[in-house]
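> Provided below are the primary sequence and the corresponding predicted coordinates.
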Amino acid sequence: MMGGAVVPENPVRLLGRYALHGEIAVGGMATVHFGRLHGAIGFSRTVAIKRLHAQFARDPEFVSMFLDEARLAARIRHPNVVPTLDVVATDGELFVVMEYVHGESLARLIRQEVRAGRLIPPPIAASILSGSLQGLHAAHEARNERGAPLSIVHRDVSPQNILVGSDGVARVLDFGVAKAAGRIHTTQQGQIKGKLPYMAPEQLSPDGTVTRVIDVYAASVCLWEALTGKRLFSGENEAMILAQLLSMAVEPPSRFAPDISLALDQVVMRGLSRQPDKRFATAREMAVALERAVSRTASSAEVADWMESVAGAPLAARYRTVAAIELQTDAPSSEQLLHEISSMRKAPRTTGAVSASSLGGPASASPDHRMLGLDGSGPSQSAPLSPPSFASPKTGASRRFAKPALMALLVIACVLLGSLIAAFTGPGRGGTKPPPAPTATAPPTTREPPVRTIEPVPSATTRPEASSSSTATAPTASTKPPPPPRPTAAPAPRKNCDPPYSVDSSGRKKFKPECL
């Protein structure tokens, strides 16, 4: 997450699947440590682990505040907000696991520039505060699981809680004193939450009015200090700071930094108005006005290059610390990986309710965890998860692809069968023979034979042949030559055809039918 000088590492402490390493930064309520997430099959990841101080871990008020922070931050999903990943409760202590962001706080960057005798360029400052305002707007608009607005108000926006990553993206963190609807911890009467130099005047009123515009006011104070390199309200004690906050006339930032334009002055002064209705109505509205006030806001790449020039040395030192922590984790051997994979394959099927440990949740949960639903139970998850069964990958795949594979086999079989039938029934391939071509002989006619004139009887040596007119050649069915005629049996010899006619009583000759 964020960090100052890297403290020498303490002995590694295991918190379930997390390893707790050295400190990154120390606050009044908790300490942030380097952490390492160890998952299955050799998976690991560097995280930041926020640990509640031991004297506060026994106080129910601080415990509820700590859990509220984790619950609220988990509902905010935006690139300009540091994500909360997990909550661990073990040995009477509470730990919040967050994403590790390699970067520096805006407070440290302002000090680095002042020590070098420089000021943060207005495009850089505008880009950092614009991103922070977008993250605050996401917090203000966050909703719960049922879609109801949470009405989150950070109440502790300050340069210490704005983290600028080495990627050039600004992120808001630390929602420990945020006010929200449905929060377990409530502020006692007369108790003030937040840092006094960044509080809006209405926070100090007896009724304790808290709306989203107090975060707009605090962000405007951070912008004023980033542009000028000075503290807006400062004094030897809180009484002096309180008097300045309520009555001191605020000078525009251009009074201390001549490079600031009049439009940028107007944005800052509107956000610092002591009357809430004269400020920007939302954090996003101020972010848009801020981007328009400067000629050109710096891109994330330009902010990253500026970060390297300002805080390159401490970032390099922290990077070496992270690399040393990662090297302490022995990479699993190939035999260990194969053993884990084989054990996963041989694991029995899971039926019935799913436990929190099987989902990678904390090993144990406190009553506060169960009340908030952070251990997988609670009002939103009162009924156990009861899926019918979780089939193995092999069984699931066979069931999923059984019908398509069967249909494909049937289609292939039909295609092959059709090809075989076509091959055996084609011309000249055997099987059913094609019908023979029509013969050249015309079918016999049924009409009476014509009456012929009497001709001389031929001699015995000259035997009359059949008339050529009794046969006719039929046209071919196609242009292809007909197949050769099949051999037929020899015609039977004619009987009683000499002579081939008979003479009736009137002297006329009548040919015998069998002799035609």
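Yep, that arrived.
> CA atoms for contacts and neighbours, from now on please.
Noted.
> those strands in the stretch 51-200 of the chain, which residues are they?
Applying DSSP state E, counting those that start in this stretch to the stretch 51-200 of the chain gives strands spanning 84-90, 93-99, 103-105, 162-165, 170-172.
> Using a markdown table, please lay out the ones you listed together with mean neighbour count and distance to residue 250.
Shown next, in a markdown table, are the strands of the stretch 51-200 of the chain (neighbours: other C-alpha atoms under 10 Å; distance: least, C-alpha to C-alpha, whole Å):
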| stretch | mean neighbour count | distance to residue 250 |
| --- | --- | --- |
| strand 84-90 | 19 | 37 |
| strand 93-99 | 21 | 37 |
| strand 103-105 | 24 | 25 |
| strand 162-165 | 27 | 23 |
| strand 170-172 | 28 | 26 |
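> Quick check: which of those strands is nearest to residue 264?
Closest to residue 264 of these is strand 170-172 (C-alpha to C-alpha; 19.6 Å).
> Make TSV from the strands of the stretch 51-200 of the chain and add distance to residue 127 to it.
What follows is those, written out as TSV (distance: least, C-alpha to C-alpha, whole Å):
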stretch	distance to residue 127
strand 84-90	24
strand 93-99	22
strand 103-105	15
strand 162-165	10
strand 170-172	8
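> So for this protein, the centremost residue is which one?
The chain has residue 77 as the residue nearest its centroid, 14.5 Å off, counting by C-alpha atoms, centre = their mean.
> Which neighbouring residues are in contact with it, exactly?
Going by C-alpha atoms under 8 Å, 6 or more residues apart in numbering, residue 77 touches 83, 138.
> The one 3 residues further on now?
The contact partners of residue 80, taken as C-alpha under 8 Å, 6+ apart, are 131, 132, 134, 135, 169, 170, 171, 172.
> Please report the distance of it from residue 62.
26 Å (C-alpha to C-alpha, to the nearest Å).
> Buried residues, the strand or helix carrying residue 318. List them.
Residue 318 is part of helix 300-328, with elements assigned from DSSP states H and E. Neighbour-count burial for helix 300-328, counted by 16 or more other C-alpha atoms under 10 Å, picks out 300, 302-304, 306-308, 310-311, 314-315, 318, 321-322, 325-326.
> ok, structure two:
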Amino acid sequence: MSNTPHTEAPFEAVPAVWHQGLTVGRYHLLARIAVGGMAEIWLARQAGLKGFEKFVVIKRILDGLGTDPEFVAMFLDEARIAAQLNHPHIVQIFDLGEEAGAFFIAMEYLPGENLAAIARTGARQSQPLPIPLAVRVIADAAEGLAYAHTKTGPDGKLLGIVHRDVSPQNILVTYDGVVKVVDFGIAKAATRESQTMVGQVKGKTAYMSPEQAKGQSLDARSDIFALGILLFELVTRSRLFQFSDPLEALRVVASDDPIPLAHERNPEVPATLGLIIARALARDPDQRYSTGRQFQYALEEWLRSQPEVPGAAELAAYMHERFGARIQERAKMLEAARNGEVSSTGIRRAVSSNTGDSMPGRAQVDEETTLEQSLRKRSRLSMTAAAVGGLLLLGGMGAFFALRSGGSVEPVPPPVATPPVAPAPPILTIETDPPGALIKVDGQEVGHSPLTLDTLSVGEHSVAASLEGRLPAERQVKLANPGERAMVLLALAVEPAPTPNPPPTSTETASPSASQSRPAKKAAMGKLTLDTTPWTRVFLRKQRLGDTPLIDVQLPAGKYQLKLVNEEKNISTVIEVEIRAGQTTAKKLRL
């Protein structure tokens, strides 16, 4: 026997085998819940001091791929990109680790369903997702993507993140009604180590933008197009693109064929909403919403025009109605997994249903393809089946629930033991110029300005202010969503002193038409100086006055309602100001 030492790395000589009960770093493996062509997904528990405990999902590179430089680079890119994103509507990445030569990502546990499961279950139960709830889901997803699109690095430079795989499997709704965008596995960032070259197509063909199908360079507008497809399919309950093979799919998506209007496909869709969707689905990127935030705002404006504006509570109620049995079964499964009393097979059985990984409609042939893959067999870096592909693409706990097999689901009443968390109340801040005015909301005295209220319900409220020596002012304020922060500023004009009517002059008596022939006086002008923290764009009757700080902007004397918008900070509020002739009205606001 030779005494020459081995030079191979230990994990190459003896591949690491993960098993139930193994501790990997800070995580205790409970069960393997899925495996695909590239990675395996584990449910794990992170334990800490004094009974601290948290469930996580771990995505681990399969043995054999850990030595593939291209795949490892892609896997690490996913972790680097996603780890920089911290937003309520994006799955949270906790950790990137390595165990015996195999890389893994630990991420947020999300008990919920992807859009494909929601749409199919709703269709099977003849209770499809209501149109306002579908708009709420896509608006929240647009908010999360807008955050990713505008994310900057430590140096302040834009990261240039584009998701590139916005699809039903990658939008998750938790049982508490929270929308999450998951799996940035093929996301493209300007700073990523392994770059995707122009001309290489990745993603699911049925949810690609035309420029993506052509292999062109992409920006945020490509993700907006994909969101438009999702909303079209949710509200029309039909597929947008129909195809029989991958090459045909690319041709259909990349063509100049007109895209149908949602309100023509389904007359239940209001025309106003159909036109919003149509703009998101413009084949020319320059004709679409330029940012995810713009698309979100358009959807939010439409929701505010509805009799009831849905939020997380309404989404949670729908989820409990449709998936009540599964919620109870999974709760039991987690308890059993915590105690080591369930196998991987048991967990997979607990999370399975007869829902597929695509939206309802005509079956498609292989929805995931690239230009290269459509001409030859997929490489080992490609998904081997659409179901497993959807599973891995879910990334976080979406991966936990993406595997579907047989079994039916019947709706049951929501479990009493785990009701949805009560939504936070809206918060309204009321200020007056000058301060100290008596404030009434819906006819009831609530105090003196300035003040902040967190006791109002969602809906419309009347806000009135009065102060001695000033004319009273009143505004209608609409609080659309739980947890929303709004501000109203009421300008109280000086009460004019009464003056007697002067007798008519002889000239006026003799020639009543003389005054009529005089040229009209020019409107008296005043100036507005406005500063806000953070900065905002200022609009007057849809005309942009500029960005704060505004200094000595001339306006005719009178009262105005100004809209203040900062998309990055999710600010959109209306204030009231009074411009006095020959004077400067100065305001400094913290929003």
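Yep, that arrived. Everything quoted here is computed from the prediction, not taken from an experiment.
> mean distance, the helix holding residue 318 of the first structure to its aligned residues in the second structure?
Superposed on the second structure, helix 300-328 of the first structure shows a mean distance of 1.5 Å to its aligned residues (mean C-alpha distance after the TM-score superposition for the first structure).
> Where does the following helix or strand past that helix end up in the second structure?
Once the chain leaves helix 300-328 of the first structure, the next helix or strand it forms, by DSSP H and E, is helix 334-345. Using TM-score structural alignment, helix 334-345 of the first structure corresponds to no residues of the second structure.
> Counting neighbours, what do you get for the closest residue to residue 238 of the first structure other than its chain neighbours?
Using C-alpha to C-alpha, 6 or more residues apart in numbering and skipping residues adjacent in sequence, the residue nearest residue 238 of the first structure is residue 196, 7.6 Å away. Residues contacting residue 196 of the first structure under the criterion other C-alpha atoms under 10 Å number 18.
> Confirm for me that residue 196 of the first structure is in contact with residue 242.
Yes - using C-alpha atoms under 8 Å as the test, residue 196 of the first structure is close enough to residue 242 to be in contact (7.4 Å).
> Please look at residue 38 of the second structure and residue 64 and confirm they touch.
No - shown here, residue 38 of the second structure and residue 64 do not form a contact pair, counting by C-alpha under 8 Å, at 9.4 Å.
> Can you check which residues contact both of those two?
Common neighbours of residue 38 of the second structure and residue 64 are not found (criterion: C-alpha under 8 Å, 6+ apart).
> neighbour count winner among the two?
Neighbour totals were compared for residue 38 of the second structure and residue 64, and residue 38 leads with 23 against 12 (other C-alpha under 10 Å).
> distance of the residue nearest to residue 238 of the first structure from residue 246 of the first structure?
11 Å.
> and if you look at residue 124 of the first structure?
Using C-alpha to C-alpha, one gets 30 Å for the distance from residue 124 of the first structure to residue 246 of the first structure.
> So between the two, which is more surrounded?
Legend: neighbour count by other C-alpha under 10 Å for residue 124 of the first structure and residue 246, higher for residue 124 (23 against 13).
> Now check the second structure for the residue matching the more buried one.
In the second structure, the residue matched to residue 124 of the first structure (TM-score structural alignment) is residue 133.
> pretty sure its match contacts residue 310?
Yes - Residue 133 of the second structure is within contact range of residue 310, at 6.3 Å (criterion: C-alpha under 8 Å).
> ok so, going back, the residue nearest to residue 238 of the first structure -> the second structure?
By TM-score structural alignment, residue 196 of the first structure lines up with residue 205 in the second structure.
> go on, residue 18 of the first structure?
Under the alignment (TM-score structural alignment), residue 18 of the first structure maps onto residue 27 of the second structure.
> Next, count neighbours for the residue mapped onto residue 76 of the second structure from the first structure.
The alignment partner of residue 76 of the second structure in the first structure, by TM-score structural alignment, is residue 67. When counting by other C-alpha under 10 Å, one arrives at 23 neighbours for residue 67 of the first structure.
> And for the one 5 residues further on?
Here the count is done by other C-alpha under 10 Å, and residue 72 of the first structure has 22 residues near it.
> Now do the contacts for it.
Residue 72 of the first structure touches 152, 175, counting by C-alpha under 8 Å, 6+ apart.
> Give me the distance between it and residue 296 of the first structure.
34 Å.
> do residue 396 of the first structure as well
Shown here: residue 396 of the first structure relative to residue 296 of the first structure, a distance of 56 Å by C-alpha to C-alpha.
> tell me the contacts of the match of residue 76 of the second structure?
368, 369.
> Likewise for the one 3 residues further on?
In this structure, residue 70 of the first structure makes contact with 84, 86, 87, 96, judged by C-alpha under 8 Å, 6+ apart.
> Can you tell me what the second one aligns to in the second structure?
Pointing back at residue 86 of the first structure there. So, by TM-score structural alignment, residue 86 of the first structure is matched to residue 95.
> likewise the last one?
For residue 96 of the first structure, the equivalent position in the second structure is taken to be residue 105, counting by TM-score structural alignment.
> Return the distance of the residue nearest to its match when sequence neighbours are not counted relative to residue 60 of the second structure.
Nearest residue to residue 105 of the second structure in three dimensions, chain neighbours excluded: residue 96, at 4.7 Å (C-alpha to C-alpha, 6+ apart). The spacing between residue 96 of the second structure and residue 60 of the second structure, counted by C-alpha to C-alpha, is 10 Å.
> list residues touching both of the two?
With C-alpha under 8 Å, 6+ apart, residue 96 of the second structure and residue 60 have common neighbours 103, 104, 105.
> Nearest to residue 260 of the second structure among those?
residue 105 (40.6 Å).
> just checking, the closest one touches residue 99?
No - if you go by C-alpha under 8 Å, residue 105 of the second structure and residue 99 don't touch, sitting 10.9 Å apart.
> what is in contact with the two at once?
Where contact means C-alpha under 8 Å, 6+ apart, no residue is in contact with each of residue 105 of the second structure and residue 99.
> Sounds good, over and out.
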